[in-house]
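Chemist: quick one: sequence and predicted model below, then my questions.
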Amino acid sequence: MPKVSVKVKWGKEMYPDVEVNTDDEPVLFKAQIFALTGVQPERQKVVCKGVTLRDDSWANFKLTNNALVLVMGSKEEDVPAAPVEQTRFVEDMNEAELATALDLPEGLINLGNTCYMNATVQCLKTVPELRNALLNYDASSGGGTAGGLTAALSETMRALEGGGAGACAAAAARLLQALHAAAPRLAERGAGGQLAQQDASECWTEIVRALRMRLPIAPAPDSKSLIEQYFGGTLDVELVCSEADEPPTRTSETFLQLSCFISQDVKYLQSGLRSKMAEQITKMSETLGRDAVYTKTSKISRLPAYLTVQFVRFYYKEKESINAKILKDVKFPLELDVYELCSPELQERLTPMRTKFKELEDASIETSGNSKNKNHGDSKKDSRRKTIVPYWFENDVGSNNSGYYRLQAVLTHRGRSSSSGHYVAWVARGDSWLRCDDDSVAPVPEDEVLKLSGGGDWHCAYLLLYGPKILEIPEEEEEEPMVTDAPEPAGNPPTALA
């Protein structure tokens, strides 16, 4: 009988009728205890009949109905309240007080080397179309391990929307269990039995793969996936043999993220992306009957609304048998323009929207210049209503129609190998930024985000998530009525990004 009802005693507190499912991993029970007591799982010692519960197994820990479970461990010390209420300045607040004062979102507790999962979820949560699709996901729709992972992520999104620390802890435990079921290699344990640190990029890939299968745009077998619609791009690829007079080979490839390979010459994200678009490869030549060198040239023919970029920072070091890390400083921008990486045909299609951005920028500069010639009292912010122009092509919702992007999430790693260290998510919220370090969420200035480019033992950017740059035009300057009638993306209008 895997499900039992037990009594949990912590200090002087008694919690009766706590339902435990021993088919779940013990970490889920510890998350339940955290929800009841506020004691972090790593600070808990859980005992029943003299036997201590391990993190990885229920072995010898026998639970029966109405059994008494003792919990030892203290909550992290709270800052004592002042005897007289005083004005509290932001600089003097601890993180818990900041979270309340600034209405900060919830974080996800670390269940034992699960920072890679927590950081991935916080980054993906910044995509409104994906977040809304998960909030409305039917968890009873099945779908095997992919369906289980999607359902668990849906529960996690709901908990993060205001479910409280207890709900987030329980959701994180179920998400971890579903992730292990979908990708057993992520459930590896260290020599001491604790969960091993995993690669955040692998976790990102597994979650996106599951969502690609379980989040169709419409309820039809051949419908396009929401992931393909908003995260998927297309490349026009040309192969030219450098050693024989062969006709060029042209193909089309799809991608869900771009890679920035780090070499000695790469100092900026754009140059790293550009070098990957023109590279030398070796493949079999039918003309020569042997391997030959080919020049592979790629151009983007379809830009997704949300562009994921991975810094290829890890490589396998055979001598130490670890994935060692490249710490090199590679700068990345808050605003990214990928026009030069696109095919000539796509560049032509991007031009009209790029022209609109340029016209608005010129008008803004002119207005700013005129305001300097007026009294200070007249230099008020433009309060006119504005029309948000769709960021996608009219016949391709979920695309990017300008080539302009804004950075909205950075997943970083601190440490020397992918199997150790710590992962953190840094996410944009309006005009400000938040650092999501497991269950600790705190505001950070924008310039701190730009310092995540690497070069030392501080956090290095590993995955970047760029969203579409939004064009807002004052209503009386809007010249194309079709803009206001354009269809909105499934689940959420683009205003959520503004």
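Modeler: That came in fine, so what should we check first?

Chemist: drop to CA atoms for contacts and neighbour counts, all remaining ones
Modeler: OK.

Chemist: ok, residues contacting stretch 271-291?
Modeler: Under the contact criterion Cα atoms under 8 Å, 6 or more residues apart in numbering, stretch 271-291 has outside partners 241, 244, 246, 258-262, 266, 292-299, 341.

Chemist: my bad, should have said stretch 145-157
Modeler: By Cα under 8 Å, 6+ apart, the residues outside stretch 145-157 that reach it are 125, 131, 134-139, 141-142, 168, 171-172, 174-175, 178-179, 181-182, 207, 209-211, 213-214.

Chemist: which of the residues you listed are buried?
Modeler: Neighbour counting by 16 or more other Cα atoms under 10 Å classes 125, 131, 134-135, 137, 139, 168, 171-172, 174-175, 178-179, 181-182, 207, 210-211, 213-214 among these as buried.

Chemist: and these, which of them are in helices?
Modeler: 131, 134-135, 168, 171-172, 174-175, 178-179, 181-182, 207, 210-211, 213-214 (DSSP state H).

Chemist: helices of the protein, start to end?
Modeler: Using DSSP H, the helices assigned to the chain run over residues 26-37, 95-101, 115-124, 128-135, 144-160, 164-182, 200-214, 226-231, 269-277, 344-371, 446-450, 482-485.

Chemist: please identify the deepest-packed of those helices.
Modeler: helix 115-124 (a mean of 25; mean count of other Cα atoms under 10 Å).

Chemist: is residue 322 in contact with residue 316, as I believe?
Modeler: Yes. Assessed by Cα atoms under 8 Å, residue 322 is found in contact with residue 316 at 5.8 Å.

Chemist: comparing these two, which residue is more hemmed in?
Modeler: Legend: neighbour count by other Cα atoms under 10 Å for residue 322 and residue 316, higher for residue 322 (16 against 13).

Chemist: tell me the contacts of that one?
Modeler: So residue 322 contacts 316, 417, 418, 419 (Cα under 8 Å, 6+ apart).

Chemist: use this one as the comparison:
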Amino acid sequence: LVQRSSEIGSLGRSSAVMEQADAAPVAAVGPVPTKGPLSWRPSVVGAGLQNLGNTCYVNAVLQCLTHTPPLAISLLNGQHQRACQKQPFCMLCAVRAHVTRALLHPGDVIQPRKDLVASFHRHRQEDAHEFLMFALDAMQRCPSEDTLIQQIFGGCWRSQIQCLRCLGVSDTFDPYLDVTLDITAAQSVEQALRELVKAEKLDGENAYHCGVCLRKGPATKRLTLHRASKVLILVLKRFTDVTGDKMDKKVRYPEHLDLQPYLSVQKAGALDYELFAVLVHSGWTCHQGHYFCYIRAGNGWWYRMDDSKVTACDTASALSQSAYVLFYIQRGELERATGGASADRAPRSPGADPIGRDAAVGEPRSPSSIRVSASEGPLAETDIQEITLEQWRRHQEHSRPKAEFNLRKVEPALRPIAVSEAQEVYEPLLCAGPPSAGPASCG
């Protein structure tokens, strides 16, 4: 039931991946932090992605990775790019270039980099989860940054077998990047997790040979979380291994998930995770259908991202899907990424534009109404710039809510983007209007 690290990365290892000349990595974005992570709270969602022909599974995975806070922060601080040798190809640099372009072009449609899928895509519908694990494994194999993916997505299971004769205990530890849940009999993610860690009796033909008493006899086996990952990837096992047929049933999944009951060593207090991405498959088998996703951007708003179409939606819509892959982040990691406050607690008002109108159409934000902090932590009160009442009214007029924005243009080719150090795409944006305007109303 658990995806072991040894099973990850068997896809595409024999195929060489060559970096394309028209898709060079972008320049470093902003200064390298000396203490702590960069603040992560963009005011808008990233760009839509063009479908290049049966690449919806790629687009859905890239959108989920783009909006994974600790991964985006680590890539955008520029430290890896300066140390990387890029020989012959670096998946981390390729993903970094994609993340930067997506966040610098809100309201547009961009093409996903072809070198991201050159050794995986076979011009047919592929499985999104397989591509996700392929991408994570490829990023792990960068020699100059071989621990980043483990630090973000990696955790460790403890498999404990206890002999019922001498009560001797044997522990085995297995690392993981994702957790596969059997949903055959489960109606919710919590129920599937409880089934995963339920104690198993080893007896009869499955009797255990104890290494302590050196006898074969009954034993119990239980799987628990020895070390929980910062970002938790839950895969709902919807497809059969042989035919690829889909189990199309609704499985409830929470916005907030507590992993405390599944830990090897119980600790005081909850181990809270928050949902930030939902990957969905529409269709009857893994060989056909369509992939799209729901993501929660740094401004706290949910969006449906379906190739080039990006639509603002409510939380209820994001929680009512027939999910295939769920992305959760530890509450503490999310608070560090968003400057000390969980994104879902962001105040919202009827006048707040969740997409950010000026950013969506490529218009520069007015320096009189918005100020980008140069610090790495939350903004202080002295960082707020005053505006006139008339400026605030004009700001409110531009920030009327829109259910959907039309993506304006498709970039014809993948070009290197030079980013100056003044462009802090992941620095917090703070509207200078009254608190009722909300965090996402900096149109």
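Modeler: Thanks, I have it. Fair warning: this is a prediction, and the values are worked out from it, not measured in the lab.

Chemist: quick one: TM-score?
Modeler: TM-score of the superposed chains, computed with TM-score structural alignment, normalised by the length of the second structure, equals 0.59; 301 aligned residues with a Cα RMSD of 3.9 Å.

Chemist: follow-up on the earlier one: ranking the contacts of residue 322 of the first structure by neighbours, who comes first?
Modeler: Neighbour max across the contacts of residue 322 of the first structure (other Cα under 10 Å) = residue 418, 24 neighbours.

Chemist: map that residue onto the second structure.
Modeler: Aligned counterpart of residue 418 of the first structure in the second structure: residue 286 (TM-score structural alignment).

Chemist: name the nearest residue to its match, sequence neighbours excluded.
Modeler: If the residues on either side of it in the chain are set aside, residue 286 of the second structure comes closest to residue 244, at 5.5 Å by Cα to Cα, 6 or more residues apart in numbering.

Chemist: now do residue 305 of the second structure
Modeler: residue 293 (5.4 Å).

Chemist: try residue 128 of the second structure
Modeler: With Cα to Cα, 6+ apart, the residue lying closest to residue 128 of the second structure is residue 57, at 4.7 Å.

Chemist: and residue 357 of the first structure, how far from residue 13 of the first structure?
Modeler: Using Cα to Cα, to the nearest Å, residue 357 of the first structure is found at 61 Å from residue 13 of the first structure.

Chemist: my bad, residue 247 of the first structure
Modeler: Look at residue 247 of the first structure and residue 13 of the first structure: by Cα to Cα, they are 78 Å apart.

Chemist: top strand in the second structure by residue count?
Modeler: Using DSSP state E, we find that the single longest strand of the second structure is strand 272-282.

Chemist: buried set for that one?
Modeler: 273, 274, 275, 276, 277, 278, 279, 280, 281, 282.

Chemist: may I see these organised as CSV, with distance to residue 331 of the second structure added?
Modeler: Below are these laid out as CSV (distance: Cα to Cα, whole Å):
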residue, distance to residue 331 of the second structure
273, 5
274, 6
275, 10
276, 11
277, 14
278, 17
279, 20
280, 23
281, 27
282, 30
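
Chemist: what does residue 160 of the first structure align to in the second structure?
Modeler: By TM-score structural alignment, residue 160 of the first structure lines up with residue 102 in the second structure.

Chemist: my read: that match touches residue 113, true?
Modeler: No. Counting by Cα under 8 Å, residue 102 of the second structure sits too far from residue 113 to count as a contact (11.1 Å).

Chemist: residue contacts, residue 256 of the second structure?
Modeler: By Cα under 8 Å, 6+ apart, the neighbours of residue 256 of the second structure are 272, 273, 274, 275.

Chemist: map it across to the first structure for me.
Modeler: Alignment note (TM-score structural alignment): residue 256 of the second structure maps to residue 335 of the first structure.

Chemist: count the residues that sit near residue 220 of the second structure.
Modeler: Around residue 220 of the second structure there are 18 other residues, counting by other Cα under 10 Å.

Chemist: which residues does the closest residue to it other than its chain neighbours contact?
Modeler: Nearest residue to residue 220 of the second structure in three dimensions, chain neighbours excluded: residue 201, at 4.7 Å (Cα to Cα, 6+ apart). Shown in contact with residue 201 of the second structure (Cα under 8 Å, 6+ apart): 218, 219, 220, 221.

Chemist: residue closest to the middle of the first structure?
Modeler: residue 123 (2.2 Å; Cα atoms, centre = their mean).

Chemist: what sits against that residue?
Modeler: With the criterion set at Cα under 8 Å, 6+ apart, residue 123 of the first structure makes contact with 409, 410, 411, 425, 426, 427, 465.

Chemist: make it 10 Å
Modeler: Applying Cα atoms under 10 Å, 6 or more residues apart in numbering, we find residue 123 of the first structure in contact with 204, 408-411, 424-428, 436, 463-465.

Chemist: of the helices of the first structure, which is nearest residue 469 of the first structure?
Modeler: helix 344-371 (9.7 Å; Cα to Cα).

Chemist: which strands and helices lie in contact with that closest one?
Modeler: Applying 3 or more Cα pairs under 10 Å, 6 or more residues apart in numbering; DSSP states H and E, we find helix 344-371 of the first structure packed against strand 290-302, strand 404-414, strand 471-474.
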